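[1] sequence-free structure coming up:
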């Protein structure tokens, strides 16, 4: 059998899991109770496959360094890590087409592509491996294979797959069905012919591209044009290819289901029972957590009186609740969600409204991850902003300049190497420096422990886009963009 190349696709916004999931820290990076992110759990499933030596990840370019951090702690098998970096999301069809073209180029036309969402949970690894084995046999015979989860209840939040003619190891797909109403979902459950659509796929790269050229040629042609303008770079861990922004924006924004799977006659499904969840809402997440005698699930310090059936997630702030029922309460440093437990699918409307207003709470948390470490906004007001900055050992911010703000840096712990205009010097704990607007400056941690400092910004404009980069060790373009 030909080589298997797993491909993790991380493109969903996870708006139904706001305020924890946000644009700059989306659902795949959410941590579960064991401390692992959903992305890390997906990586572990891949690493648990015996015949895999490489992993391809399709992800937004702004999330590359956070992804590498999540992978680094788990890559004991030393998988070769390839990345396709999207400048913006264009849905799953362009992402999977780009992955297939990459696999053909680097691993051969007959290589099989195993496409896995980055933000799903699978608790039965043995069943997962067995299902992949059946899918690979079907893929080798020329089928586009999807995975169907055997339903255990009538679910209106998932799409369904109707099983048709039986094949060896699976079934021909008779139809894909949109999310049904409750009565239809109950009929599907009773009939035994419908499976939940898990959004996982297995196919030979050449077969996928042939079918796409027949049913969605504009997707393949657009991605081919984009890849021709995108320069891959061979790094220590694998290939990194940042997709050209202008041409990628012209590729149709369409899912692989609509573009191909619903149109092709060569689609098969492997029924499976994997302990699967798409963690698509707070209600789905709370189902993973044991409840107390009153049906409450709690994370954090709470005082409850006459409270039943509530989910309260507040790891950093004391919560008191009195006389309430069936609520979901999720607290973060800058946003609080309160929802009826039966309406958690509708949390997306809050996130969509925040996006419409261009509100920071849609995009960012108070603590923001950067390639070099993190920063946390402690306080802000007219003409000032105060941040806590943490720089990991050996890391460096870009050499940069701001037009509209000055900055005052105070070292809390560790040692900082500072470039401030023409000066290059060290700052130790309790020492500080002032950087006027217009000065070139850089911050480096030359030590072996985390550098922690307080940054006080002042000026007429404190937006995160007031930055000009001149040099950056992470390869970020020297143009106005997100801070540091």
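    Cool, got the structure. What you see is a predicted model; the values in this text were computed from it and never measured.
[2] from here on, contacts and neighbour counts on C-alpha atoms
    Fine.
[3] so where do the helices sit in the stretch 51-200 of the chain?
    64-72, 92-107, 125-140, 182-191 (DSSP state H, counting those that start in this stretch).
[4] and these, which is most packed in?
    helix 92-107 (a mean of 22; mean count of other C-alpha atoms under 10 Å).
[5] so which of the helices of the stretch 51-200 of the chain comes closest to residue 288?
    Among these, helix 125-140 comes nearest to residue 288, with 16.9 Å by C-alpha to C-alpha.
[6] what's that closest one packed up against?
    strand 144-149, strand 170-177, strand 194-204, strand 267-272 (3 or more C-alpha pairs under 8 Å, 6 or more residues apart in numbering; DSSP states H and E).
[7] any chance of the ones you listed in JSON lines with mean neighbour count and distance to residue 294 as columns?
    Below are these laid out as JSON lines (neighbours: other C-alpha atoms under 10 Å; distance: least, C-alpha to C-alpha, whole Å):
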{"stretch": "strand 144-149", "mean neighbour count": "26", "distance to residue 294": "31"}
{"stretch": "strand 170-177", "mean neighbour count": "20", "distance to residue 294": "37"}
{"stretch": "strand 194-204", "mean neighbour count": "24", "distance to residue 294": "31"}
{"stretch": "strand 267-272", "mean neighbour count": "26", "distance to residue 294": "34"}
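[8] take a look at this one as well, against the first:
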């Protein structure tokens, strides 16, 4: 049986403004109706696999848990990294976890933010690679290139071996001339970053070539603890682990690396232009999502989140409209979006990190309006969920229920507030909000005071471990 390992770290800054640090691309429905993480899980249907092991960072744990819950795949199977340490340590944690269930477990290592158009072909190639992995080879899937791409690393194949080839060489992202040469030779594949190997064999090779990573991960995993649906490894031990990719740590050093060709419409969706390439297009080559109208426009990618976006007489543009930001870029210049995000961060702008709509384990809030000494939010609380017991030093709050029923506690006194009713929480009062009903609770929150930052929250109790 295969144990899928889905790596869901990363911030996806090149897909700003849709992808942001607090809600990155792997949790967004960019290439379909489901999020990219959910599409990755759905792609496994038809394979003989165990429950997926998901690896993500602390900040995204509730996003990941909710998306797994929606698909019926949430089963104490999320491993939390205290900090990002690249792919070699992440896979080591998954290998140690899988070994608890089966010593020679096969790991199918996938990224949560890749798109594959031909899922049946993907499953067929994975299945054909199982014998190689079972006998101890470390299989990596090499994408059969469709053009001379300079944005991907390459793998040069060696001698034929069963359904694949020995790996002769890993190559960094090339210049254009080198990429042209690679394509002409027919001996090179794009490096997909997807793998199939036995957990014990990966750990053996890691221990051989990077014992420092192995020892740090082993210590962090040995001192793990459970928390809701999450597995928390030891914070201090994991922070001592070097940051290294699986390619550098193991695959470029081992003599057991085998590359298996894969031609299934793969994309790492690493930029807006790559999303345009895989998207459905109209007769003029425009890829549209949302409320979009064109006149005499060609080969554009336009995404409209909550407003009408129109174009006239433009070509090869990326236009992305979110609730609080608009990006306009030439398709050939989209790699520069990362620099825009760095600029936003250096200027202290919250847009690099947060959307206007922010998700929390209990639901979400949308910052509708703000000004001097006031802020207005639309809050949605899921049935049965509860915000932390908290207080604020600098702001008062008014809650107006739009739909559903709110159970409000203020200084220990409880009351039920229903549609068209409101309640006032003065500065300094300990309070809590809960949805006791079976439908989402929708309310408008009006904050007023001298300071309205999210860090003016003192938590006393919290069912999500944030107190």
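    Cool, got the structure. Keep in mind that this is a model prediction, so the values were computed, not measured.
[9] on that earlier part again, quick one, which of the helices and strands packed on helix 125-140 of the first structure gets closest to residue 405 of the first structure.
    By C-alpha to C-alpha (comparing all of those), the closest turns out to be strand 194-204, at 46.4 Å.
[10] and for the closest one, what span of the second structure is it aligned with?
    The alignment of strand 194-204 of the first structure onto the second structure (TM-score structural alignment) spans residues 188-198.
[11] and residue 422 of the first structure, how many neighbours?
    8 (other C-alpha atoms under 10 Å).
[12] that one corresponds to which position in the second structure?
    In the second structure, residue 422 of the first structure lands on residue 412 (TM-score structural alignment).
[13] so stretch 143-158 of the second structure corresponds to what in the first structure?
    Against the first structure, stretch 143-158 of the second structure falls on residues 149-164 (TM-score structural alignment).
[14] buried residues, that stretch. List them.
    149-151, 154-164 (16 or more other C-alpha atoms under 10 Å).
[15] need the helices of the stretch 51-200 of the first structure in JSON lines (columns: distance to residue 445 of the first structure).
    Compiled in JSON lines, these are given as follows (distance: least, C-alpha to C-alpha, whole Å):
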{"stretch": "helix 64-72", "distance to residue 445 of the first structure": "18"}
{"stretch": "helix 92-107", "distance to residue 445 of the first structure": "36"}
{"stretch": "helix 125-140", "distance to residue 445 of the first structure": "41"}
{"stretch": "helix 182-191", "distance to residue 445 of the first structure": "56"}
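[16] so which of these is nearest residue 467 of the first structure?
    Across those (criterion: C-alpha to C-alpha), the nearest stretch is helix 64-72, sitting at 19.8 Å.
[17] in the second structure, what range does the closest one match?
    With TM-score structural alignment as the criterion, helix 64-72 of the first structure aligns to 61-69.
[18] what sits up against that stretch?
    27, 37-38, 56, 74, 78, 80, 229-230, 359-361 (C-alpha atoms under 8 Å, 6 or more residues apart in numbering).
[19] what does stretch 402-410 of the first structure give?
    429-439, 453-462, 466-468.
[20] what about the helices in the stretch 351-484 of the first structure?
    Going by DSSP H, counting those that start in this stretch, the stretch 351-484 of the first structure shows helices at 360-363.
[21] can you map out the strands along it?
    With DSSP state E, counting those that start in this stretch as the criterion, the stretch 351-484 of the first structure has strands at 367-370, 373-381, 384-391, 399-401, 405-413, 416-420, 423-427, 432-435, 441-444, 451-459, 468-471.
[22] turn the ones you listed into a markdown table, columns for distance to residue 46 of the first structure.
    Below are the strands of the stretch 351-484 of the first structure laid out as a markdown table (distance: least, C-alpha to C-alpha, whole Å):
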| stretch | distance to residue 46 of the first structure |
| --- | --- |
| strand 367-370 | 25 |
| strand 373-381 | 27 |
| strand 384-391 | 31 |
| strand 399-401 | 38 |
| strand 405-413 | 39 |
| strand 416-420 | 39 |
| strand 423-427 | 44 |
| strand 432-435 | 47 |
| strand 441-444 | 35 |
| strand 451-459 | 34 |
| strand 468-471 | 36 |
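[23] redo those strands as JSON lines? Include mean neighbour count and distance to residue 221 of the first structure.
    Shown next, in JSON lines, are those (neighbours: other C-alpha under 10 Å; distance: least, C-alpha to C-alpha, whole Å):
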{"stretch": "strand 367-370", "mean neighbour count": "18", "distance to residue 221 of the first structure": "34"}
{"stretch": "strand 373-381", "mean neighbour count": "16", "distance to residue 221 of the first structure": "39"}
{"stretch": "strand 384-391", "mean neighbour count": "20", "distance to residue 221 of the first structure": "42"}
{"stretch": "strand 399-401", "mean neighbour count": "22", "distance to residue 221 of the first structure": "39"}
{"stretch": "strand 405-413", "mean neighbour count": "19", "distance to residue 221 of the first structure": "45"}
{"stretch": "strand 416-420", "mean neighbour count": "20", "distance to residue 221 of the first structure": "47"}
{"stretch": "strand 423-427", "mean neighbour count": "12", "distance to residue 221 of the first structure": "50"}
{"stretch": "strand 432-435", "mean neighbour count": "16", "distance to residue 221 of the first structure": "49"}
{"stretch": "strand 441-444", "mean neighbour count": "22", "distance to residue 221 of the first structure": "43"}
{"stretch": "strand 451-459", "mean neighbour count": "21", "distance to residue 221 of the first structure": "47"}
{"stretch": "strand 468-471", "mean neighbour count": "18", "distance to residue 221 of the first structure": "34"}
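[24] out of these, the one nearest residue 286 of the first structure is which?
    Among the strands of the stretch 351-484 of the first structure, strand 367-370 sits nearest to residue 286 of the first structure (C-alpha to C-alpha), with 24.4 Å.
[25] so where in the second structure does the closest one end up aligned?
    Counting by TM-score structural alignment, strand 367-370 of the first structure sits on residues 357-360 of the second structure.
[26] same question, stretch 271-279 of the first structure
    With TM-score structural alignment as the criterion, stretch 271-279 of the first structure aligns to 261-269.
[27] if you count neighbours, what's buried in that stretch?
    Neighbour-count burial for stretch 261-269 of the second structure flags 261-269 (criterion: 16+ other C-alpha under 10 Å).
[28] show the end-to-end separation of it, please.
    19 Å (C-alpha to C-alpha, to the nearest Å).
[29] ok, back up a step: what's the mean distance for the match of strand 194-204 of the first structure versus the first structure?
    Comparing stretch 188-198 of the second structure with its match in the first structure after superposition yields a mean distance of 0.7 Å (mean C-alpha distance after the TM-score superposition for the first structure).
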